[in-house]
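Peer 1: Structure, please.
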Amino acid sequence: MEAFNVRICVVAACLFLASQATGYTMDDLCKQWSGTGYIGNPSNCRGWGYCKNQQTVKWGTCGDELVFNAQTGSCEYATTTPCSTSAVQTCSAIKSPIYVANLLNCTEYAHCDGQGKIAYGDCGVGGVFSESTTSCKWGPACPQDNICRFMPSNIFVGDPNKCGNYINCINGYGTSTACTESPSIYYNAATGKCQSTNPCTGGNTNSGDSQFTVGQISEEACNTEDFDAAEALTVDGETVDYKYVSDSETCYGYYYCAKAGALGYWNQCPTGTQFNSKLGKCVSPASFVCTHNRCGNVNSKFMAVEGCLSYTICSSGATASCPSTSKYYDEVNNICTNTIPKYTICSST
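Peer 2: All right, here's what the predicted structure looks like:
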């Protein structure tokens, strides 16, 4: 790694954004694994769960100053073990300099100085950061957008982003793979085996209502008006020529535009985040107001309607409300509360 953007995080704000960095729950993880054992909690790097029969049957939290290492299935000291859900928490505790992924933006990496501070760098045009190799690589797929971060090593699981595929998790990483031995071309997460019949129902996806594919080209997306209106980006403290332009149809999709009038290349935010066009980056859905389908790319059962006095049921698109005694819906913690949550989605009415 060379130069990086020296911007020190305000810890409280960064921890809030990191709280929705993955979009998975422990139940989501267990559904993809036919085996039995401990897994990490995607919303709390100190937390753990225990999978059996594709269900979370036990859960708990490591003690103070410890984090859960899903690959080893044990609680380990936060001073030596990265937090799987937050670069900020990692840097606040780790005692040796280390590079880790920024889970809110796959093109960025974070540098912990071993003394509690964090600074960010950028992989540049077309690059993404791979935490397993602590280096930048060619995108667009994000190595960290993977359930293997929270699963034991050396197991096979179903791919929650593409039902019928499997992932071989090794040391927190894995690649979606299709079964190839005909006629057994579909992976069944319940049995851990490939089979000839399709076990998928069509609802097993994080992509919501997307009609786009990664790398899809648009001749109109980078038009001069939209390009000029897009937020200017800086890398290593200097403004770059390219911009990210919203696809204007989803909350999580954007186009990479090298310049005004160039071809646009579609990409999507890491699971659990959405694209804020005013910032030109992927952030927590609760930190801004998207006027499209907010259920896309989040793997959540419910998402707040602007103002948080009601919420959307993602499986049906219907709207529901909390009881009058706790009238506000807090989508980050998935609870109804009598105090309005301090998120932009709740305070923007």
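
Peer 1: all contacts plus neighbour counts: C-alpha atoms, from now on.
Peer 2: OK.

Peer 1: Point me to the helix or strand that includes residue 255.
Peer 2: Assessed by DSSP states H and E, residue 255 sits inside strand 253-257.

Peer 1: and for comparison, fold this next one:
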Amino acid sequence: MKNFGTVIGPAAALVLLLLQSFGPVSARDEDICRLFSNNTVIRDPESCSKSITCIDFVSHYSTCSGDTAFFNKDTGKCVKSLSDESSCSISCSQSATQFLADPKSCYGYYYCQDQETALYGTCPQNTHFNATTQTCTRQHESACTTSSFEYCYIVKDGVNFDNRQGCDQYHVCSKGSLQSKTCSGQYYQASAGECQNKALVECEAHPLPKDVCGTVKSPKANKFVTDGATCRGYFYCAKQQDGTPDANPQWNQCPEDRFFDAKTESCRLANQVTCAADRCDGRTLDFVVSSSKGCRSYLRCSNGVTLDEKSCGNLFFDEEKGSCVQQITTYPVCA
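Peer 2: All right, here's what the predicted structure looks like:
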């Protein structure tokens, strides 16, 4: 990363040299790439000159330099200037041989080499750029406040990314405007950038079914209820002091090969529980009994997802043996 401290002046140059050994500024606490699929490239929300490539939910940074000091999130290239509305349209027309602050960063700055060319630089760790004094100063001496960012200022149109408010929700920018979308009968998989079978998505924010913990007139207190999305998942509705329904019930799920039974509020063997969701979810078996009446059909499972349903014809399916048998075999789920 290039530093232009020597251009600022003797005093400022001395400060920069003394602080050079501190290293780069620490990254944000929560990686923004948790929202994006692999190889998605965005502009760093903390700089007009940096790009981020997301790989396995981890940010990998690149910095634009020289006479193309700005990163264009639409083209994915370093450019000489930006004219969008993301407050990154810095102009050197009236600031030749001067330094301008990076509006997205307290430690970034631009040196206007001439009236058209801005060169990017950063202050050392624990310092901020002071546009008034044209120097890098200690953080405790700085009054810097960066401008807030909107996702559509750093992500190009048409790129899906996760909405952490619910497993079935995601965002996409359209004409520079943030749109909220909902998967139909599926959950959003951030790593794939698309809606997928619920069983394939590790969900931390299951959408709450309507009146999941009852109503104001009839709240469910200290009760376990189905999550309405998976065969294994359930919510615990805790009793509230004011007598209202629990607005934030705790989610959990049954162990492998166990489904949640709403009637008994317990985890039971999967072949004993009726469930409309994917019956291969959390199963360790490759073949499981179908809920089709007669117990003569079975499901083929792969990684917790149903591939298809097969019939045993006039035979019965034995889940323990994983095969069709002549002996009459029934389970509560298909009896």
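
Peer 1: Superposing both, give me the TM-score.
Peer 2: The TM-score (TM-score structural alignment, normalised by the length of structure 2) is 0.34; 136 aligned residues with a Cα RMSD of 3.9 Å.

Peer 1: picking that back up, if you count contacts, what does the following helix or strand past the strand holding residue 255 of structure 1 end up packed against?
Peer 2: Sequence-wise, the next helix or strand downstream of strand 253-257 of structure 1 (DSSP H and E) is strand 264-268. Strand 264-268 of structure 1 sits against strand 217-218, strand 253-257, with contacts defined as 3 or more Cα pairs under 8 Å, 6 or more residues apart in numbering; DSSP states H and E.

Peer 1: Which other helices and strands does the helix or strand following strand 264-268 of structure 1 contact?
Peer 2: Next along the chain after strand 264-268 of structure 1, taking DSSP H and E as the criterion, comes strand 274-276. Packing contacts for strand 274-276 of structure 1, counted by 3+ Cα pairs under 8 Å, 6+ apart, involve strand 253-257, strand 281-283.

Peer 1: Give the closest residue to residue 167 of structure 1 in space, chain neighbours not counted.
Peer 2: Leaving aside its sequence neighbours, residue 167 of structure 1 sits nearest to residue 176 (Cα to Cα, 6 or more residues apart in numbering; 4.9 Å).

Peer 1: returning to that earlier point: let's have the helices and strands packed on strand 274-276 of structure 1 in JSON lines, adding distance to residue 77 of structure 1.
Peer 2: What follows is those, written out as JSON lines (distance: least, Cα to Cα, whole Å):
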{"stretch": "strand 253-257", "distance to residue 77 of structure 1": "37"}
{"stretch": "strand 281-283", "distance to residue 77 of structure 1": "29"}
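
Peer 1: Figure out which of the ones you listed is closest to residue 245 of structure 1.
Peer 2: When these are compared by Cα to Cα, strand 253-257 sits nearest residue 245 of structure 1, at 5.1 Å.

Peer 1: now the angle from that closest one to strand 264-268?
Peer 2: On the basis of axes from the mean of the first three to the mean of the last three Cα atoms, to 10 degrees, strand 253-257 of structure 1 is oriented at 140 degrees to strand 264-268.

Peer 1: what helices or strands is strand 253-257 of structure 1 leaning on?
Peer 2: Applying 3+ Cα pairs under 8 Å, 6+ apart, we find strand 253-257 of structure 1 packed against strand 243-246, strand 264-268, strand 274-276.

Peer 1: go again using 6 Å as the cut-off
Peer 2: Secondary-structure packing of strand 253-257 of structure 1 (3 or more Cα pairs under 6 Å, 6 or more residues apart in numbering; DSSP states H and E): strand 243-246, strand 264-268.

Peer 1: and among the ones you listed, the most buried is which?
Peer 2: Of all these, strand 243-246 has the most neighbours on average by mean count of other Cα atoms under 10 Å, namely a mean of 28.

Peer 1: That one packs against which elements?
Peer 2: Contacts defined by 3+ Cα pairs under 6 Å, 6+ apart place strand 243-246 of structure 1 against strand 253-257.

Peer 1: Next, the buried residues of the strand it packs on.
Peer 2: Judged by neighbour count (16 or more other Cα atoms under 10 Å), strand 253-257 of structure 1 contains these buried residues: 253-257.

Peer 1: ok, back up a step: and of the helices and strands packed on strand 253-257 of structure 1, who's closest to residue 344 of structure 1?
Peer 2: Closest among those, using Cα to Cα: strand 243-246, at 19.3 Å.

Peer 1: re the thing from before, can you report how many residues neighbour the residue nearest to residue 167 of structure 1?
Peer 2: For residue 176 of structure 1, the tally of surrounding residues (other Cα atoms under 10 Å) stands at 17.

Peer 1: circling back to that earlier point, ok, which of the helices and strands packed on strand 274-276 of structure 1 comes nearest residue 39 of structure 1?
Peer 2: Proximity to residue 39 of structure 1 (Cα to Cα) singles out strand 281-283 among those, at 25.2 Å.

Peer 1: Now do the buried residues in the closest one.
Peer 2: Using 16+ other Cα under 10 Å as the test for burial, strand 281-283 of structure 1 gives 281-283.

Peer 1: Output the contacting helices and strands for the lengthiest strand in structure 1.
Peer 2: In structure 1, with assignment by DSSP state E, the single longest strand is strand 44-52. Strand 44-52 of structure 1 is packed against strand 37-41, strand 55-61, strand 66-69, with contacts defined by 3+ Cα pairs under 6 Å, 6+ apart.

Peer 1: could you check the angle strand 37-41 makes with the second one?
Peer 2: Using the same axes, to 10 degrees, one finds that strand 55-61 of structure 1 and strand 37-41 are set 60 degrees apart in direction.

Peer 1: now the angle from strand 55-61 of structure 1 to strand 44-52?
Peer 2: Angle, strand 55-61 of structure 1 to strand 44-52, by the same axes, to 10 degrees: 150 degrees.

Peer 1: which other residues reach strand 55-61 of structure 1?
Peer 2: 27, 30, 46-50 (Cα atoms under 6 Å, 6 or more residues apart in numbering).

Peer 1: ok, now with 7 Å
Peer 2: The contact list for strand 55-61 of structure 1 (Cα atoms under 7 Å, 6 or more residues apart in numbering) reads 26-27, 30-31, 46-51.
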